[in-house]
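A.B. asks: this one's sequence-less:
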């Protein structure tokens, strides 16, 4: 399967591509800028960083289901626009607070909370808008091309963010993130023709949530993988949000080496796009879940004190595996879940996957104090592997076939 670059001639898809790419650039600036900006504040430490990141994660999780409801009711283009501008305002506020030199922790937490709300509003709408822009046979290519743009922006964002943090501090990197989110909001505001589905709504938020839950819970392959990711994301949040930056700051030399690890992950995601453009596995969910096992090696290597270049190479492999999973997962959702409920199912997916994330952030800061950063990283990586094995016990995860590989039913007529 070759990349369908002709999709870029479609003005709707090209606009969505540009908006998604700018948004991911902002998302790449934010983690490094915020993590090292907080760590370098007077009195900043692992526990302070845990509180700020938790303040971002909790509202994001709390608003995800509401974001899915409004994205299934209203034009998804408008919902995405609101989410991007909310993120722009939040990161601009965080930048201003860090520039003051010694902001109150509660103000940092409030600003971080608004960034989480922006993500919660935007994310379900993005999943749902793609099938409105593309035809069914274009979905895998379209998802892969969107991932290519996003991951390229992620690499550039990580490289520039690490440099800006090292040269002038995290606050100015957060200014860059704010401008990129605002750019995405402006670009997506010109997207036209997305559906208004208020006529298909049950009339109440609770009723819409119940309908979405029926679509979500009736498919074992969805809820099992989401349950797996609820534990994976908890461990990722601990490793990426706290343990990794702390290890980098204390043992590897600061923001620069950690930016290289994140950049390796992003480069792997770009490579994963080209794999996703060329493979159509018969059992996409089984293949995707197997790929998530490759999250363990880079964190294990980091915990064991491996040289930085080995960690970066393993991060490349991890990025490629997770991008392939992401394309296969999103394409399966978009093809097998009814369009009118897709954003709500995506919201339940995100809600379930992220629900233990704040716990990981909170525990990570304490784990550094209790056991040490290296020991905590090793333990987290081994728990990731256990979560993958548990998901593979599900029959639907192992056996679900892509629609094109489903056997064609034989029609029997009276003449036969």
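C.D. replies: Right, received. Where do you want to start? Computed from a predicted model, the values in this text were never measured in an experiment. Residues are numbered from 1 along each chain as shown.

A.B. asks: from now on I want contacts and neighbour counts done on CA atoms only, so please keep to that.
C.D. replies: OK.

A.B. asks: what number of residues lie near the closest residue to residue 295 other than its chain neighbours?
C.D. replies: Counting by C-alpha to C-alpha, 6 or more residues apart in numbering, residue 295 lies nearest to residue 318, which is 5.3 Å off, once chain neighbours are set aside. Neighbouring residues of residue 318 were enumerated by other C-alpha atoms under 10 Å; the total is 26.

A.B. asks: chain center to the one helix or strand residue 318 maps to, what's the gap?
C.D. replies: Using DSSP states H and E, residue 318 falls within helix 308-336. Its chain's C-alpha centre and that of helix 308-336 lie 11 Å apart, by C-alpha atoms, centre = their mean, to the nearest Å.

A.B. asks: other SSEs contacting it?
C.D. replies: helix 105-133, helix 139-168, helix 255-276, helix 284-292, helix 296-303 (3 or more C-alpha pairs under 8 Å, 6 or more residues apart in numbering; DSSP states H and E).

A.B. asks: tabulate these (TSV), appending distance to residue 369 and mean neighbour count.
C.D. replies: Below are the helices and strands packed on helix 308-336 laid out as TSV (distance: least, C-alpha to C-alpha, whole Å; neighbours: other C-alpha atoms under 10 Å):
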stretch	distance to residue 369	mean neighbour count
helix 105-133	20	23
helix 139-168	26	22
helix 255-276	21	24
helix 284-292	29	22
helix 296-303	15	22
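
A.B. asks: do you know which of these lies nearest residue 185?
C.D. replies: helix 105-133 (10.2 Å; C-alpha to C-alpha).

A.B. asks: who does the closest one touch, helix- and strand-wise?
C.D. replies: Helix 105-133 packs on helix 46-73, helix 76-99, helix 139-168, helix 308-336, helix 342-354, going by 3+ C-alpha pairs under 8 Å, 6+ apart.

A.B. asks: roughly how far apart are the residue nearest to residue 295 and residue 404?
C.D. replies: Distance, residue 318 to residue 404, using C-alpha to C-alpha, to the nearest Å: 28 Å.

A.B. asks: got it, and residue 327?
C.D. replies: Where residue 404 is concerned, residue 327 sits at a distance of 16 Å (C-alpha to C-alpha).

A.B. asks: on that earlier part again, now, of the helices and strands packed on helix 105-133, which is deepest in the fold?
C.D. replies: helix 342-354 (a mean of 26; mean count of other C-alpha atoms under 10 Å).

A.B. asks: which ones are touching residue 229?
C.D. replies: Contacts for residue 229 (C-alpha atoms under 8 Å, 6 or more residues apart in numbering) come out as 352, 353, 354, 387.

A.B. asks: try residue 131
C.D. replies: Per C-alpha under 8 Å, 6+ apart, neighbours of residue 131: 139, 334, 339.

A.B. asks: okay, pairing it with this:
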């Protein structure tokens, strides 16, 4: 296949109007998220919360997702996914706006940010399975890999400069501004989602809520490759989030010297995500199980670099490689799940999958501060690197995981690309 055909096929999903609106809404929201992660971390540190306070805030964002994700999956399979995305974006906008006002006035306390994170986490529990099912609903099967890669590329393009900008904004004007910007982007995303025009789920609802929930669980547990890879994620995800979101900013403050240089590190990670998404846009791997595992293993590199107190250029290089690996892994994984799970059960299966990876995260967040105080930040980071490396290798010992493949995409003739549904 020539490069001109590859590039034309890669952009084909943008010809579909609901996908364009979905893409634009996600891009807007990501412009806020790109800076707000830095703003939230240093907001907690600046008001005296420390690593333990930051762990509480981050845990508060995860806990509602654990409690409500399964409900969100059923709701997304039953009702209009676009409408679910409208309301969840609107709720998040209101919560972030309230937190920004408290920070502007100097009256914010840790519990205020915990409350904001709780509301946004609850909204995310409904948004995540709804958004995960939109691609299957609005683009044909032959465009799904490109649609997933475009979303990942768009996300990382918008966010690549966000963390560095967030670090500068926090240092110059304070974290309230970056959280306020996030609120505005949530509101704009809600307006775009309202124009997608998607109706209720096409599947016929033949049973009640509990039966729908049970059907999603049955589909999930019947696929050994799926729950094994989710178990891998249940180890890698909390270890990575603890090391990167909690201990990383602490490392940046104590070792690198402040939010500006830590913002550079985070920008290196998003630059890697951008590079990996660009690769995924034109490369669809066949041995997706092997690619997902090996790409995920790159996430051990930044933890190891911080544990060894490597020079800043080495740390930035490590996060670039980790970001690239994660982008390739996530794009390939999304395509595999969308290919193998029926569309009318996709949101429910995704909710079970996401839940399995999130359950251990709050415990990790809450343990991060005490562990760092007991053993030291760098030792905890080094131990995390070892855990990630081991968790990546174990699934590859299974033949079923090594044999996971994606079906090759058919080459669309030029006339079909030009007449894609709008």
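C.D. replies: Ah, there it is. Computed from a prediction, not measured in an experiment: that's the story for all the values here.

A.B. asks: okay if I get the helices and strands packed on helix 105-133 of the first structure as TSV plus distance to residue 126 of the first structure?
C.D. replies: Below are these laid out as TSV (distance: least, C-alpha to C-alpha, whole Å):
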stretch	distance to residue 126 of the first structure
helix 46-73	9
helix 76-99	7
helix 139-168	11
helix 308-336	11
helix 342-354	8
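
A.B. asks: residue 116 of the first structure: which of those helices is closest?
C.D. replies: Of all these, helix 46-73 comes closest under C-alpha to C-alpha, at 4.1 Å.

A.B. asks: that closest one vs the second structure, average offset?
C.D. replies: Compared with the second structure after the fit, helix 46-73 of the first structure shows a mean deviation of 1.0 Å (mean C-alpha distance after the TM-score superposition for the first structure).

A.B. asks: tell me what that helix is packed against?
C.D. replies: Using 3+ C-alpha pairs under 8 Å, 6+ apart, helix 46-73 of the first structure sits against helix 11-39, helix 105-133, helix 205-217, helix 342-354, helix 357-370.

A.B. asks: residue in the second structure matching residue 14 of the first structure?
C.D. replies: In the second structure, residue 14 of the first structure lines up with residue 20, judged by TM-score structural alignment.

A.B. asks: actually residue 239 of the first structure, not the one I typed
C.D. replies: By TM-score structural alignment, residue 239 of the first structure lines up with residue 243.

A.B. asks: so what's the residue count around the nearest residue to its match once chain neighbours are set aside?
C.D. replies: Leaving aside its sequence neighbours, residue 243 of the second structure sits nearest to residue 381 (C-alpha to C-alpha, 6+ apart; 5.9 Å). Look at residue 381 of the second structure: counted by other C-alpha under 10 Å, it has 28 neighbours.

A.B. asks: before we move on, the earlier item: burial count for the match of residue 239 of the first structure?
C.D. replies: If we define neighbours as other C-alpha under 10 Å, then residue 243 of the second structure has 30 of them.

A.B. asks: just give the closest residue to residue 284 of the first structure, not the sequence neighbours.
C.D. replies: Nearest to residue 284 of the first structure is residue 328, by C-alpha to C-alpha, 6+ apart, at 5.9 Å.

A.B. asks: and residue 321 of the first structure, how far is that from residue 239 of the first structure?
C.D. replies: Distance from residue 321 of the first structure to residue 239 of the first structure, by C-alpha to C-alpha: 18 Å.

A.B. asks: against the first structure, where does stretch 366-373 of the second structure fall?
C.D. replies: Under TM-score structural alignment, the match for stretch 366-373 of the second structure is residues 362-369.

A.B. asks: what sits against the match of residue 14 of the first structure?
C.D. replies: Residue 20 of the second structure touches 13, 14, counting by C-alpha under 8 Å, 6+ apart.

A.B. asks: same check on residue 408 of the second structure?
C.D. replies: 284, 286.

A.B. asks: need the three-state assignment for it.
C.D. replies: Following DSSP: H, G, I helix; E, B strand; the rest coil, the label given to residue 408 of the second structure is coil.

A.B. asks: distance check, it against residue 335 of the second structure.
C.D. replies: Taking C-alpha to C-alpha, one finds residue 408 of the second structure at 11 Å from residue 335 of the second structure.

A.B. asks: try residue 70 of the second structure
C.D. replies: From residue 70 of the second structure to residue 335 of the second structure the distance is 21 Å (C-alpha to C-alpha).

A.B. asks: equivalent analysis for residue 61 of the second structure, please.
C.D. replies: 27 Å.

A.B. asks: just give the nearest non-adjacent residue to residue 333 of the second structure, would you?
C.D. replies: residue 292 (6.8 Å).

A.B. asks: ok, residue 16 of the first structure next?
C.D. replies: With C-alpha to C-alpha, 6+ apart, the residue lying closest to residue 16 of the first structure is residue 188, at 6.4 Å.

A.B. asks: I'd say the one you found and residue 77 touch.
C.D. replies: Yes: between residue 188 of the first structure and residue 77 there is a contact under C-alpha atoms under 8 Å: 6.5 Å.

A.B. asks: re the thing from before, which of the helices and strands packed on helix 308-336 of the first structure sits closest to residue 371 of the first structure?
C.D. replies: helix 296-303 (12.1 Å).

A.B. asks: give me the mean distance between the closest one and the second structure.
C.D. replies: Looks like 1.0 Å for helix 296-303 of the first structure (mean C-alpha distance after the TM-score superposition for the first structure).

A.B. asks: which outside residues touch that helix?
C.D. replies: 239, 308, 310-312, 314-315, 318, 373-378, 380-382, 384-385.

A.B. asks: okay, and that helix goes to which residues in the second structure?
C.D. replies: Taking TM-score structural alignment, helix 296-303 of the first structure hits residues 300-307 over in the second structure.

A.B. asks: one more: stretch 254-273 of the first structure?
C.D. replies: Residue span in the second structure matched to stretch 254-273 of the first structure, by TM-score structural alignment: 258-277.

A.B. asks: can you give the distance of the matching stretch from its chain's centre?
C.D. replies: 15 Å.

A.B. asks: same question, stretch 81-94 of the second structure
C.D. replies: 17 Å.

A.B. asks: same check on stretch 102-109 of the second structure?
C.D. replies: Worked out by C-alpha atoms, centre = their mean, stretch 102-109 of the second structure lies 28 Å from the chain centre.

A.B. asks: again with stretch 349-359 of the first structure
C.D. replies: The answer for stretch 349-359 of the first structure is 11 Å, by C-alpha atoms, centre = their mean.

A.B. asks: would you mind measuring the gap between the ends of that stretch?
C.D. replies: 18 Å.

A.B. asks: now what about it, what contacts it?
C.D. replies: 53-54, 57-58, 61-62, 64-65, 222-223, 226-238.
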